[in-house]
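Asks: what follows is a predicted protein model with its sequence.
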Amino acid sequence: MSTASTEQVKQYLAHWFQLGKYVIFPKRQEKIRPQVIFSGHNYSTEFEQCWQKILHTDADCYLEGTDQTIQQLLSPAWEIMSCPRCDLPIPMTVGGVASPACTCFDLSDWPNNELPSPRIPANSSTHLNRLKQRLQDKEENN
């Protein structure tokens, strides 16, 4: 098991922002969530601004519906794993036990296999080239 990287925590937030979760700053009585998560195959400027605000805050903040602060998740004591219920990223202590409730516990219509799952930025041309290569490999093997 390895600790959560900064990129994994960023991806964790991106997934949950797509499902409408906010990052809460309790001391400031503020909550933030970018409306636009992606721009092409990158994170949007609005998302990056939220991320920088989270990284450079002088107060603890946490994802709505969780008990761990983002600052804790960025420490070596935490890792990001896939939820066994909905397959989205959730925090877990290193060598510990996952929280009994997934971050999705308060989403009445989740998991929903009829909708696309939240994702991270993807380069569609790279993805299409990989699919094309897999199809070509399959044809050659038949």
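Replies: Arrived safely. Numbering: from 1, shown residues only.
Asks: from here on, just use CA atoms for contacts and neighbour counts.
Replies: Noted.
Asks: so how far is Thr93 from Asn42?
Replies: 29 Å (Cα to Cα, to the nearest Å).
Asks: pasting the second one now:
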Amino acid sequence: MGQAQHFEQADRDANVRSRRWLWVGIGVAAIVIIAVLAALYAGRVFWLNVMATEGDVPPASVLPLPAGAEIIDENTGCGSGGCATTFTVLPPEGQSPEALAEEIGVTMGLDIPGTFFDPRTITVSARPDGSVLHLVADYWSNHN
């Protein structure tokens, strides 16, 4: 009986070691996966920031327009500092372009914070022009 008990104890010890190595392997795999994902995200953020002055412009969907306001034109222009899009916005019925600019908070310039997927800040400035409001949006200027 002593020898059978010895083999059972050896089997249990081997199982404990196997499980321990299994958990070590899972932990190492998790660390490697997290490191790869972090490196990919850092690369994406780097690329987005490099492209901020190379023709990349924000989409119209980022503008905080109230109900009833309508984008009637969109023009992208590039200069030596980067590219920007000018959105021509028709205010809601009964609202002036100046009141629309004040409502969305762009009278002194507006910085729209980025998201997890696109962490760049979007800078928006406004120019009332008759019955419309021109909103200029880009990634490269700032209001500081």
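Replies: Right, received. Where do you want to start? Predicted, not measured: the structure shown is a model, and the values here were computed from it.
Asks: give me the TM-score for this pair.
Replies: TM-score of the superposed chains, computed with TM-score structural alignment, normalised by the length of structure 1, equals 0.20; 55 aligned residues with a Cα RMSD of 5.5 Å.
Asks: what count of nearby residues applies to Val132 of structure 2?
Replies: 20 (other Cα atoms under 10 Å).
Asks: surely it and Thr86 touch.
Replies: No. When contacts are counted by Cα atoms under 8 Å, Val132 of structure 2 is not listed as touching Thr86 (12.0 Å).
Asks: residues near Val136 of structure 2, how many?
Replies: 20.
Asks: typed the wrong thing, it's Phe38 of structure 1
Replies: Residues near Phe38 of structure 1, counting by other Cα under 10 Å: 19.
Asks: next: Pro89 of structure 1.
Replies: Neighbourhood size, Pro89 of structure 1 [other Cα under 10 Å]: 22.
Asks: helices of structure 2, residue ranges please.
Replies: Here structure 2 has its helices, by DSSP state H, at 2-50, 97-104.
Asks: tell me how far Gly70 of structure 1 lies from Lys10 of structure 1.
Replies: If you look again at residue 70 of structure 1, you'll see it is Ile, not Gly. Using Cα to Cα, we find Ile70 of structure 1 at a distance of 10 Å from Lys10 of structure 1.
Asks: who's more crowded, Asn42 and Thr93 of structure 1?
Replies: Neighbour totals were compared for Asn42 of structure 1 and Thr93, and Thr93 leads with 19 against 14 (other Cα under 10 Å).
Asks: which residue packs closest to the more buried one, ignoring adjacent ones?
Replies: Distances taken as Cα to Cα, 6 or more residues apart in numbering place Trp78 nearest to Thr93 of structure 1, at 4.4 Å, with adjacent residues excluded.
Asks: then Leu55 of structure 1?
Replies: Distance criterion Cα to Cα, 6+ apart; nearest residue to Leu55 of structure 1, sequence neighbours excluded, is Gln71 at 7.9 Å.
Asks: work out for me the element the one you found sits within.
Replies: Assigned by DSSP states H and E, Gln71 of structure 1 falls within helix 70-73.
Asks: name the next helix or strand downstream of that helix, please.
Replies: The first helix or strand that comes after helix 70-73 of structure 1 along the chain, using DSSP H and E, is strand 78-82.
Asks: check which helices and strands that next one sits against.
Replies: For strand 78-82 of structure 1, the helices and strands in contact under the criterion 3 or more Cα pairs under 8 Å, 6 or more residues apart in numbering; DSSP states H and E are helix 6-18, strand 89-93.
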